[in-house]
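**Student:** build the 3D model from these lines:
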Amino acid sequence: MRALVEISDKQFFVTEGEKLFVPTQKAEAGDTLTFEKVLLQSDGAAASLSPSCKVTAKLLRHIKGDKVTVFKKKRRKRYRVTRGHRQGFSEIEILSVA
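**Tutor:** The predicted structure is shown next:
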């Protein structure tokens, strides 16, 4: 069974047993998360809008993404700034779509 679920203002199309990276969640590794904002549910043949559907997931770990380097420069003014950023993610495993 597949479902379109909204997690932290982003939409993911998930199936049971799938692992994916979502924006950082406020939980510890090993905790079980329940996402109730399911936008679409599909069982292969038909898709339906089901307000009572829930997606249960297990939080595996928190990680940081690849480094993004930002370089700013103003010519002839001796102004150069280099900044870096690493976005935080949580890896989750979908346990059930019901």
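
**Student:** C-alpha from now on. contacts and neighbour counts both.
**Tutor:** OK.

**Student:** contacts for stretch 45-65, please.
**Tutor:** For stretch 45-65, the surrounding residues in contact (CA atoms under 8 Å, 6 or more residues apart in numbering) are 5, 24, 27-42, 86-98.

**Student:** ok, now which ones touch residue 94?
**Tutor:** Neighbours of residue 94 in contact, by CA under 8 Å, 6+ apart: 14, 15, 16, 17, 18, 19, 55, 56, 57, 58.

**Student:** and it, how close does it get to residue 76?
**Tutor:** 54 Å (CA to CA, to the nearest Å).

**Student:** how about this one, so we can line them up?
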Amino acid sequence: MRTGGKQYRVAEGDKIAVEKLAGDAGDKIELGDILLAGEGSELKDASKVKVSAEIIAQAKSEKVIVFKKRRRHNYRRRNGHRQQMTLLRIVSVG
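**Tutor:** Take a look at the predicted model:
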């Protein structure tokens, strides 16, 4: 499946962290952008497959330090950034 510009391989019962989605903890959502579906060597029509998920929590990911420096100009800037993310539990696939 694809959400937030990234692709994820999911199965029923998986827990994943994705880019922030609208909703509160406990809400059920449908993820419709399915790229490939199947088990083993058997492939199914991905356009008919839906993935249901439950939002566990809205959280922030780990801090990333952004450091800029220009040599010999006494220029240094230090910033931090924490990306918003949503924790999902995959309820059903299909």
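
**Student:** circling back: separate out the buried members of the contacts of stretch 45-65 of the first structure.
**Tutor:** For the contacts of stretch 45-65 of the first structure, a burial check counting by 16 or more other CA atoms under 10 Å picks out 5, 24, 32-33, 37-42, 89-97.

**Student:** so how far is residue 1 of the second structure from the most centrally placed residue in the second structure?
**Tutor:** Nearest to the mean C-alpha position of the second structure, by CA atoms, centre = their mean, lies residue 18 at 1.5 Å. Relative to residue 1 of the second structure, residue 18 of the second structure is positioned 11 Å away (CA to CA).

**Student:** and if you look at residue 63 of the second structure?
**Tutor:** Residue 63 of the second structure is 26 Å from residue 1 of the second structure, where distance means CA to CA.

**Student:** just residue 39 of the second structure next, same as before
**Tutor:** From residue 39 of the second structure over to residue 1 of the second structure the distance is 14 Å, taken as CA to CA.

**Student:** residue 26 of the second structure too?
**Tutor:** 21 Å.

**Student:** what does residue 47 of the second structure give?
**Tutor:** 11 Å.

**Student:** now the common contact residues for those two.
**Tutor:** What both residue 47 of the second structure and residue 1 touch, as defined by CA under 8 Å, 6+ apart, is the set residue 34.

**Student:** what range does the helix or strand containing residue 56 of the second structure cover in the first structure?
**Tutor:** Residue 56 of the second structure belongs to strand 51-60 when assigned by DSSP states H and E. Per TM-score structural alignment, the counterpart of strand 51-60 of the second structure in the first structure is residues 55-64.

**Student:** many thanks, have a good one.
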